[in-house]
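S.K.: my questions concern the predicted model and sequence given below.
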Amino acid sequence: MRIAAIYARVSSEQQREAKTIASQTASLIEFAKNHDLEVPKEWVFEDDGYSGATLERPALERVRDLAAEGQIQVVLAYAPDRLSRKYAYQILLIEELARNGVETLFVKAPQGSSAEDQLLVQFQGMIAEYERAQILERSRRGKRHRAQSGEVSVMSGAPYGYWSRARGWQMRCLLVTG
């Protein structure tokens, strides 16, 4: 039986609150069982609230260290975009793991090693990067529209004394005494 590590990641606060990382981890544990992979409990790694656009993530670093130390043969991730939202980083990570003799498997990707299967994984990586860029652009455009409509403060960050309410932004009156 081969030894595997599980890597799961979510980036948004909404995903974090919905505990979607738990559903990823459960799917990965089931996948490991169905593929005769042993996953020690301490080798289930989760980056909860970390962007896939960077490689600086604590759980990912631990997985990379295990691979470099030769302690695992397989890394499991739910989909290529959970490993990284940047195509170049996905390839870098997959190749780094392969150089250490570690296979990378995804629940939501082709399971073979044919040229066609690899091409599909590459397409998934490129689409994930494009999707991230689209999300950022839509968010920027939406914030700008709301600011122009007077719905929100145009400041990049809410200063102390502001809070969000269901019906828009309100200012809390602060009494500063000397």
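M.R.: Sure thing, it's come through. Numbers count the residues shown, from 1 in each chain.

S.K.: from here on, contacts and neighbour counts on C-alpha atoms
M.R.: Will do.

S.K.: what's the spacing between the longest helix belonging to the chain and its chain's center?
M.R.: Assignment by DSSP state H gives helix 115-148 as the longest helix of the chain. Going by Cα atoms, centre = their mean, to the nearest Å, the spacing between the C-alpha centre of helix 115-148 and its chain's C-alpha centre is 13 Å.

S.K.: check stretch 80-91 too.
M.R.: Relative to its parent chain, stretch 80-91 has a centroid offset of 9 Å by Cα atoms, centre = their mean.

S.K.: one more: stretch 28-40?
M.R.: Chain-centre distance of stretch 28-40: 20 Å, with Cα atoms, centre = their mean.

S.K.: can you give the contact residues for it?
M.R.: By Cα atoms under 8 Å, 6 or more residues apart in numbering, the surrounding residues in contact with stretch 28-40 are 1-6, 76-78, 107.

S.K.: buried ones in it?
M.R.: The neighbour-count check on stretch 28-40 (16 or more other Cα atoms under 10 Å) flags 28-29, 31-32, 37-39 as buried.

S.K.: in terms of secondary structure, what does the helix or strand harbouring residue 9 contact?
M.R.: Per DSSP states H and E, residue 9 falls inside strand 2-10. Judged by 3 or more Cα pairs under 8 Å, 6 or more residues apart in numbering; DSSP states H and E, strand 2-10 is in contact with helix 20-34, strand 37-38, strand 44-48, helix 58-68, strand 74-77, helix 80-83.

S.K.: if we can go back for a sec, what's the next secondary structure element after the longest helix of the chain?
M.R.: Heading C-terminal from helix 115-148 (DSSP H and E), you reach strand 162-165.

S.K.: let's bring in a second one:
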Amino acid sequence: MRTTAYVRVSTSRQAQAQTIEQQLDRLRAHVHACGEDLASEDIFRDDGYSGATLNRPGLDRLRDAVRTGEVERVLVTDPDRLARNYVQLMVLLEELERFGCVKAE
């Protein structure tokens, strides 16, 4: 099962409070505790992009990888890293699941 991580910060204040590296440290620790490693090609990131839109380069690449069956699990530190809007978040989660991503239990 290919596990990936999606990380994002949208503002300079956010970048200082919760940096991408802090998010990655948390996600790498989780993956490592599960007996896996997170390769650099398994990290999808968006620096300086708002969660108010789903049109982001890193998220677009992640969605493409999920659609083609390359990704089976996506980790985030918080659901708002994927989308700020609840409806957009639900649409995105349904899309990921429809293309084979497993749901965390």
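M.R.: Ah, there it is. Quick caveat, the model's predicted, so the values are computed rather than measured.

S.K.: PyMOL command for the buried members of the contacts of stretch 28-40 of the first structure?
M.R.: Only the buried entries of the contacts of stretch 28-40 of the first structure go into this PyMOL selection, using 16+ other Cα under 10 Å:
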select buried, resi 3+4+5+6+76+77+78+107
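
S.K.: show me which of the contacts of stretch 28-40 of the first structure is closest to residue 134 of the first structure.
M.R.: Of all the contacts of stretch 28-40 of the first structure, residue 78 has the smallest distance to residue 134 of the first structure: 21.6 Å, by Cα to Cα.

S.K.: roughly how far apart are the closest one and residue 32 of the first structure?
M.R.: As defined by Cα to Cα, to the nearest Å, residue 78 of the first structure lies at a distance of 11 Å from residue 32 of the first structure.

S.K.: do residue 135 of the first structure as well
M.R.: 32 Å.

S.K.: so the longest helix of the first structure matches what in the second structure?
M.R.: Helix 115-148 of the first structure lines up with nothing in the second structure when matched by TM-score structural alignment.

S.K.: and the strand or helix carrying residue 95 of the first structure, what other elements does it pack with?
M.R.: Residue 95 of the first structure belongs to helix 87-99 when assigned by DSSP H and E. Helices and strands touching helix 87-99 of the first structure, by 3+ Cα pairs under 8 Å, 6+ apart, are helix 58-68, helix 80-83, strand 103-106, helix 115-148.

S.K.: what's the most buried one of those?
M.R.: Highest mean neighbour count among these (mean count of other Cα atoms under 10 Å): helix 80-83, with a mean of 25.

S.K.: would you mind getting the average deviation of it from the second structure?
M.R.: Compared with the second structure after the fit, helix 80-83 of the first structure shows a mean deviation of 0.8 Å (mean Cα distance after the TM-score superposition for the first structure).

S.K.: other SSEs contacting that helix?
M.R.: With contacts defined as 3+ Cα pairs under 8 Å, 6+ apart, helix 80-83 of the first structure has these neighbours: strand 2-10, helix 87-99, helix 115-148.

S.K.: dump those into a markdown table; add distance to residue 60 of the first structure as well.
M.R.: What follows is those, written out as a markdown table (distance: least, Cα to Cα, whole Å):
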| stretch | distance to residue 60 of the first structure |
| --- | --- |
| strand 2-10 | 7 |
| helix 87-99 | 10 |
| helix 115-148 | 17 |
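
S.K.: before we move on, back to that, what's the angle between the helix holding residue 95 of the first structure and helix 115-148?
M.R.: Between helix 87-99 of the first structure and helix 115-148, the angle comes out at 140 degrees (axes from the mean of the first three to the mean of the last three Cα atoms, to 10 degrees).

S.K.: what's helix 87-99 of the first structure in contact with?
M.R.: For helix 87-99 of the first structure, the external contacting residues (Cα under 8 Å, 6+ apart) are 55, 64, 67-68, 80-81, 83-84, 103-104, 122, 125-126, 128-129.

S.K.: excluding its backbone neighbours, what's nearest the one in the first structure that sits across from residue 65 of the second structure in the alignment?
M.R.: Per TM-score structural alignment, the equivalent position to residue 65 of the second structure in the first structure is residue 66. Of all residues not flanking residue 66 of the first structure in the chain, residue 72 sits nearest, at 6.4 Å (Cα to Cα, 6 or more residues apart in numbering).

S.K.: alright, calling it a day.
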